[in-house]
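>>> just need the structure, nothing else, for what follows:
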Amino acid sequence: MKRHVKFISVLAAVAALLPIACSRTPATSSPPAAPTVAAQPAKESEPSQANEVKKAARDFHKALTSGNRDEQRPALAKILCTQKDIETLFPKHQQFWGVIAFGLMGIEDDLEKVGKETARHGEIKSIRVVDLRKSGSPTFTSKLAKEVPIYQVIFEYETTKVAFDPIFYVNGRWAWFPNLEKIAAVLPANPKNEN
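Next comes the predicted model:
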């Protein structure tokens, strides 16, 4: 229970600090140059993208629920967003990586506990993939470049459904960005869809 409260506290601290971190760049300074590795759409067709997302989510879920830390850590590292991903997705807001990184530390600390809780749901009956660009539900999609595919994965178990935070295609891989919606909410509106 203490770790769960700690993790929630860390996320609350991250959410509180983001507006401060995002406002540290003076208005007169020019934005940092965009990274050379751009967020590019996956080359596959849309159904193929959904299958790739399902596979990435299924592989992570399998490792997470294995109970083996030696499987959990590499699986998390493979799918979790990185500083390079943030710089690619939000080139004008790179300065808030430190705040995000602080929040992500809690995920690895609680990995074993989250794995056990997830395993309690039992076997996955199906995995549903929702194209968040087409569903139009989250407002944060308008703050990312239009060419970045964003999906949400919903794991359906015998008695419950669990939605996974968004998975997006960036830097040649499918990456998971916990709390992307909350973090993107503090970014200024972007009518030209440039970050």
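>>> C-alpha only now, for contacts and for neighbours.
Will do.
>>> so V153 is in which element?
Element membership of V153, judged by DSSP states H and E, is strand 150-156.
>>> which elements pack onto that strand?
Counting contacts by 3 or more CA pairs under 8 Å, 6 or more residues apart in numbering; DSSP states H and E, strand 150-156 packs against helix 46-64, strand 126-131, helix 132-135, strand 161-163, strand 167-170.
>>> pick the most deeply packed of these.
strand 167-170 (a mean of 25; mean count of other CA atoms under 10 Å).
>>> which residues of the chain fall in helices?
Ranges of helices within the chain are 2-22, 46-64, 69-79, 83-89, 97-109, 111-119, 132-135, 180-185, based on DSSP state H.
>>> and of those helices, who's closest to V153?
Closest to V153 of these is helix 46-64 (CA to CA; 7.3 Å).
>>> about what we covered before: run the angle between the strand holding V153 and strand 126-131 for me.
Per axes from the mean of the first three to the mean of the last three CA atoms, to 10 degrees, the angle that strand 150-156 makes with strand 126-131 is 160 degrees.
>>> what is the orientation angle of strand 150-156 with helix 46-64?
Going by the same axes, to 10 degrees, strand 150-156 makes 60 degrees with helix 46-64.
>>> and for comparison, fold this next one:
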Amino acid sequence: MHRIIAAAFVCLVIGTMIAAAFWPRKVPSFDGPFVIADGETLVTNGQRLQLKGLDSPEIGQRCRGEDGVVQLCGAQARFGLAQRMAQAGVLCQGSDRIDNDRILVSCNVMGRDVGAEMVRSGLVLNAGGYENEEKQAQADKVGLWAGAFDRPEEWRRLHPRNDIIRRQDEN
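Have a look, this model is predicted:
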């Protein structure tokens, strides 16, 4: 009798573990208000969120427009994201952590993917998942693709954060 009870208990525990593994988990949602840190990073209620699939120029990064005039492309990306996130009906969802302080999210405004819009407008580059939008931006020569720019990862390599902070402190 004890063996039957023990076997039933083990089956119950294993069944519960299997059910828990396949049970849908609630994905955390964020609906603002948002502070825009750069073209791919948001802050809400002290939580830093990173938009999936984007690589934004850094705030201090400069690019050349089609007319050859130097532009603050990092600041333009931040402004473009701020415009989109200021609209009604914004919802960001995600739960994957990039590091200890950032959650990877996708954001939608009234059903439109904010990341897709940012890449399609040429304000940021595709870092995974927005290949077609980036091809369209290149073909249309919009945003970064209208002129000359360093890819953000290359710019970061050439301008380590310590150099950026030191230059800002000198001004």
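>>> just give the TM-score of the two.
Remark: TM-score between the superposed chains equals 0.27 [TM-score structural alignment, normalised by the length of the second structure]; 83 aligned residues with a CA RMSD of 5.5 Å.
>>> now the helices of the first structure in CSV, with distance to Q152 of the first structure?
Converted to CSV, the helices of the first structure look like this (distance: least, CA to CA, whole Å):
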stretch, distance to Q152 of the first structure
helix 2-22, 20
helix 46-64, 9
helix 69-79, 14
helix 83-89, 17
helix 97-109, 19
helix 111-119, 17
helix 132-135, 7
helix 180-185, 11
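>>> check which element follows the helix or strand harbouring G94 of the second structure along the chain.
G94 of the second structure belongs to strand 90-99 when assigned by DSSP H and E. With elements assigned by DSSP H and E, the helix or strand that comes after strand 90-99 of the second structure is strand 102-109.
>>> next, the buried residues of the strand holding G94 of the second structure.
Using 16 or more other CA atoms under 10 Å as the test for burial, strand 90-99 of the second structure gives V90, L91, C92, Q93, G94.
>>> also stretch 98-107 of the second structure?
Buried, per 16+ other CA under 10 Å, within stretch 98-107 of the second structure: R102, I103, L104, V105, S106, C107.
>>> thinking again about what came up before, closest one to R173 of the first structure among the helices of the first structure?
Nearest of the helices of the first structure to R173 of the first structure, taken as CA to CA: helix 69-79 at 8.2 Å.
>>> on that earlier part again, would JSON lines of the buried residues of strand 90-99 of the second structure with distance to T44 of the second structure be doable?
Shown next, in JSON lines, are those (distance: CA to CA, whole Å):
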{"residue": "V90", "distance to T44 of the second structure": "12"}
{"residue": "L91", "distance to T44 of the second structure": "12"}
{"residue": "C92", "distance to T44 of the second structure": "11"}
{"residue": "Q93", "distance to T44 of the second structure": "12"}
{"residue": "G94", "distance to T44 of the second structure": "14"}
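>>> greatest separation within these: which pair is it?
Across the buried residues of strand 90-99 of the second structure (CA to CA), the longest gap, 13.7 Å, separates V90 and G94.
>>> closest to A119 of the first structure out of the helices and strands packed on strand 150-156 of the first structure?
helix 46-64 (8.2 Å).
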